[in-house]
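Trainee: what's the 3D shape of this:
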Amino acid sequence: MLSKKNFHTKQKVISVLLLFSFFAFAGIIYTFRISSIIDARHIKLVEYSENVEVEVFNGRIQMDDGLIQKDSLAYIGIKKSFDKAILYVNRLAEIANKTKRDVPDSNQIFEQKLSETKTSIEHLEQLIMSGHYHKRQSLDSTMLRAYLDFNRIFTEYEKTLQNYINESNSRLKKKIFLLLGAIFVILLVSLLLIARLMDSLMKADRQILSNTMDVEQRERRRIAMDLHDGLGAILSSVGMYSKILEKELIDNKHAGEKLKHITNLSNQALQAVGEIINNLNPSILNRYNIVESLEKLCAKMNSIGKMTVEFDSSQFSGEMTKSKEVMLYRISGELLNNSLKHANADHATIKLSRIRSHVILSYHDNGVGFEISKLAMHGNDKMGLSNIVERVESIGGHCVLESSPGNGFTIKIEFN
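Mentor: This is a model prediction of the structure:
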């Protein structure tokens, strides 16, 4: 069930990442597309506006040439230029009509000035063509005023066009900022979801490790009971029968010596089985709490005479689960054996304390020490420290290791 949950959690993490990537990519594509459309639209507006001015200016030049040269055919070119100018104005109006929703305020003013420009061009064309039909040979003041009005209106139109483009760009920037804000919010939500999913995944992993430890503990207990009830009982029977035979064959010294040897071997085997059983399932923890068990472990090490061990539990109170007590007891035993066998230490201290809801086990010896950086190298952990770290992390705890050549070894274990 837990492996399935892990699989589904990983699927959810991937789905969240894909969903965020999709939104981010879609937002970037949308922004790029809108920006390209607006840029192309602005280029067309500027281009058509310049063409309007050029065509009106060309019409004015051709009109002057027609008047000077008294060429009536010049009016055909004049009409053509003004018709082109009006065509460009109509194209500008089409673009403005498509962008009413984008910049409604500026668009209204822009269309108004564009309409005035178109009216001015039509009026100017009408005056010129009217002068041609009536065979007027010179520009009168009415035409001059009409052309000056066109220049004034077109200048105002250009200012309006610039404002229109600026407001359009400003609105585009706002859209981009809003889009970036939305992407940022989606990113935060995605990170929050991923953090929760990862936390769920870590909890599931810890649960798997915790369940594994529980299963291991139950299996150790079962094996210990099987050894005690099975092999232990057989070895006890062998020792008992060998002693009975010793009494019956008391006159046969040769057979008696062999039976004594069998008795010694059975006792040694029974003692070895007892040690194995104790390692599999420390029976001391069934009779004593963790503090008393560690005190007896330290007393046992002191009785060996090769190393002095001090134990301090003055700052510890409360109880722990049996699995955690077993883990701490085994870790303490392994650390003491490491100090004795590998570190050549003659003094060690164990301190068990509790700070609020945290249990802390501090261990220090004055042994030869080693390079902590080399502990992570493959095949270099001869003292089983990596195994200790993994077991502590499996219950949500953490370890801090300190050591250097000649400065002993220190480890601090902390968990809830």
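Trainee: could you use CA atoms for every contact and neighbour count after this?
Mentor: OK.
Trainee: dump the residue contacts of Arg33.
Mentor: Contact analysis of Arg33 by C-alpha atoms under 8 Å, 6 or more residues apart in numbering lists nothing.
Trainee: gap between stretch 399-411 and the chain center?
Mentor: 33 Å (C-alpha atoms, centre = their mean, to the nearest Å).
Trainee: again, but for stretch 190-203
Mentor: Its chain's C-alpha centre and that of stretch 190-203 lie 9 Å apart, by C-alpha atoms, centre = their mean.
Trainee: give me the neighbour count for Leu172.
Mentor: 17 (other C-alpha atoms under 10 Å).
Trainee: got it, and Val326?
Mentor: 21.
Trainee: one more sequence to fold, the one below, so I can look at both together:
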Amino acid sequence: MGSSTIYEKEIVAIILYTSCFFMIMALFLIVFFYFSRKKIIQKEIEKRDLEIFHQKEQLHAVIITQEEERKRIAQDLHDDISSKLNIVSLNSYLLTSPNLSTAEIKEITDNIINLTAKALDNSRKIAHNLLPPVLDKFGLHAGIEELCDEFESSKSVKVFYQNKIEFDQKDRDRDLHIFRILQELMNNSLRHGKASEINIVFDNDNGIKTCFYKDNGIGFNSNDAQNQKGLGMKNINSRISFINGTINLSSKINKGIEVFFTF
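Mentor: As a prediction, this is how the structure comes out:
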């Protein structure tokens, strides 16, 4: 009887110890998974907050760019178009003056015709900058060709453009973003980079459409983050995000600039 009781007590003790062990292990696992899940959730929240912050930065850059563009257009309209139309109005009023000679009437009329033609030409340029007609009518390839011709017409830069892909003209929003990216890059190459040559190549890399851009300008240190925080680069990065692309920029002093982006 004594040995049987001792044996039973040992069995009970083993069961109790085993149960306690599994309970402790279960508690440990619960605590471990709780804190692991909490950490994962925290990481997801941080990632989401970072994405929201990035989106806000992009939106801010776009808004600033739009405001700058509006100011530029308003300035062009005020300084150029409005001033010319004011002179046209004054000349038109002069035509109502009595006793004007034939020569005076001809001079005033010629002034009105000349100023009106200039105002019309400048208004077309402003409209062209907002949305190039050739881009809207004939697509991105034709739009880029015209853009290259416009830059070459300045006689200060030579542009080499090569296209190895087909652009879908149905995706006009994407095409406009790509056009504006190139326009921004080319303006920077000419104004800041003092480049005399620009190369643009569109290609297809395993189903991914790419663009390689290069100039021979004075360049800058692309490893310095401050050099890539200008309004122009913010605008480019925002547009790259809108077309679900990626971008890589590299440059060295006196080595020009190279830009590779996908879309």
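Trainee: TM between them?
Mentor: Overlay of the two chains. TM-score (TM-score structural alignment, normalised by the length of the second structure): 0.67; 238 aligned residues with a C-alpha RMSD of 4.7 Å.
Trainee: residue in the second structure matching Ala343 of the first structure?
Mentor: Aligned counterpart of Ala343 of the first structure in the second structure: Gly193 (TM-score structural alignment).
Trainee: helix, strand, or coil at the closest residue to that match other than its chain neighbours?
Mentor: Leaving aside its sequence neighbours, Gly193 of the second structure sits nearest to Gly217 (C-alpha to C-alpha, 6 or more residues apart in numbering; 4.5 Å). In three-state terms, and counting by DSSP: H, G, I helix; E, B strand; the rest coil, Gly217 of the second structure is coil.
Trainee: burial measure for Gly217 of the second structure, as a count.
Mentor: Neighbours around Gly217 of the second structure, by other C-alpha under 10 Å: 24.
Trainee: then Arg172 of the second structure?
Mentor: With other C-alpha under 10 Å as criterion, Arg172 of the second structure counts 15.
Trainee: residue contacts, it?
Mentor: Arg172 of the second structure touches 136, 139, counting by C-alpha under 8 Å, 6+ apart.
Trainee: which residue in the first structure lines up with it?
Mentor: Match for Arg172 of the second structure (TM-score structural alignment): Lys322.
Trainee: and that match, how far is that from Ser120 of the first structure?
Mentor: 98 Å (C-alpha to C-alpha, to the nearest Å).
Trainee: which neighbouring elements make contact with the host helix or strand of Ser36 of the second structure?
Mentor: Using DSSP states H and E, Ser36 of the second structure sits in helix 2-76. If you count contacts as 3 or more C-alpha pairs under 8 Å, 6 or more residues apart in numbering; DSSP states H and E, helix 2-76 of the second structure packs onto helix 231-242.
Trainee: tell me how far the helix it packs on lies from the chain's centre.
Mentor: 3 Å.
Trainee: likewise stretch 20-32 of the second structure?
Mentor: 53 Å.
Trainee: OK, contacts around the residue in the first structure that Arg239 of the second structure lines up against?
Mentor: With TM-score structural alignment as the criterion, the equivalent of Arg239 of the second structure in the first structure is Arg391. The contact partners of Arg391 of the first structure, by C-alpha under 8 Å, 6+ apart, come to Met327.
Trainee: and the gap between Arg391 of the first structure and Cys399 of the first structure?
Mentor: From Arg391 of the first structure to Cys399 of the first structure the distance is 10 Å (C-alpha to C-alpha).
Trainee: also Phe409 of the first structure?
Mentor: 13 Å.
Trainee: then Phe154 of the first structure?
Mentor: 80 Å.
Trainee: show me which of those two is the more surrounded one.
Mentor: Ranked by neighbour count (other C-alpha under 10 Å), Phe154 of the first structure and Cys399 place Phe154 first, with 22 against 17.
Trainee: sec struct for the more buried one, please.
Mentor: Relying on three-state DSSP, one would call Phe154 of the first structure helix.
Trainee: that one - nearest residue in space that isn't next to it in sequence?
Mentor: Among residues not flanking Phe154 of the first structure along the chain, Thr117 sits closest, at 6.0 Å (C-alpha to C-alpha, 6+ apart).
Trainee: ditto for Gly232 of the first structure
Mentor: Leu270 (6.1 Å).
Trainee: the aligned residue in the first structure for Leu120 of the second structure: neighbour count?
Mentor: Aligned counterpart of Leu120 of the second structure in the first structure: Leu270 (TM-score structural alignment). Applying other C-alpha under 10 Å, we find 20 residues neighbouring Leu270 of the first structure.
Trainee: contacting residues for the counterpart of Gln162 of the second structure in the first structure?
Mentor: Counting by TM-score structural alignment, Gln162 of the second structure lines up with Asp312 in the first structure. Asp312 of the first structure sits next to 349-352 when contact means C-alpha under 8 Å, 6+ apart.
Trainee: what's the closest of those to Tyr30 of the first structure?
Mentor: Leu352 (61.6 Å; C-alpha to C-alpha).
Trainee: confirm that the closest one sits in a strand.
Mentor: Yes - assessed by three-state DSSP, Leu352 of the first structure belongs to a strand.
Trainee: quick check, it in contact with Ser313.
Mentor: Yes - the pair Leu352 of the first structure / Ser313 is scored as a contact, 4.9 Å apart, by C-alpha atoms under 8 Å.
Trainee: more crowded one of the two?
Mentor: Taking other C-alpha under 10 Å, Leu352 of the first structure and Ser313 do not tie; Leu352 has more neighbours (21 against 16).
Trainee: can you give me the helices in the stretch 201-350 of the first structure?
Mentor: 233-248, 253-280, 284-287, 290-304, 322-341 (DSSP state H, counting those that start in this stretch).
Trainee: and the last one against the second structure, how far off on average?
Mentor: With both structures laid over each other, helix 322-341 of the first structure and its partner residues in the second structure are 1.6 Å apart on average (mean C-alpha distance after the TM-score superposition for the first structure).
Trainee: now do the buried residues in that helix.
Mentor: Neighbour counts over helix 322-341 of the first structure (16 or more other C-alpha atoms under 10 Å) mark 324-336, 338-340 as buried.
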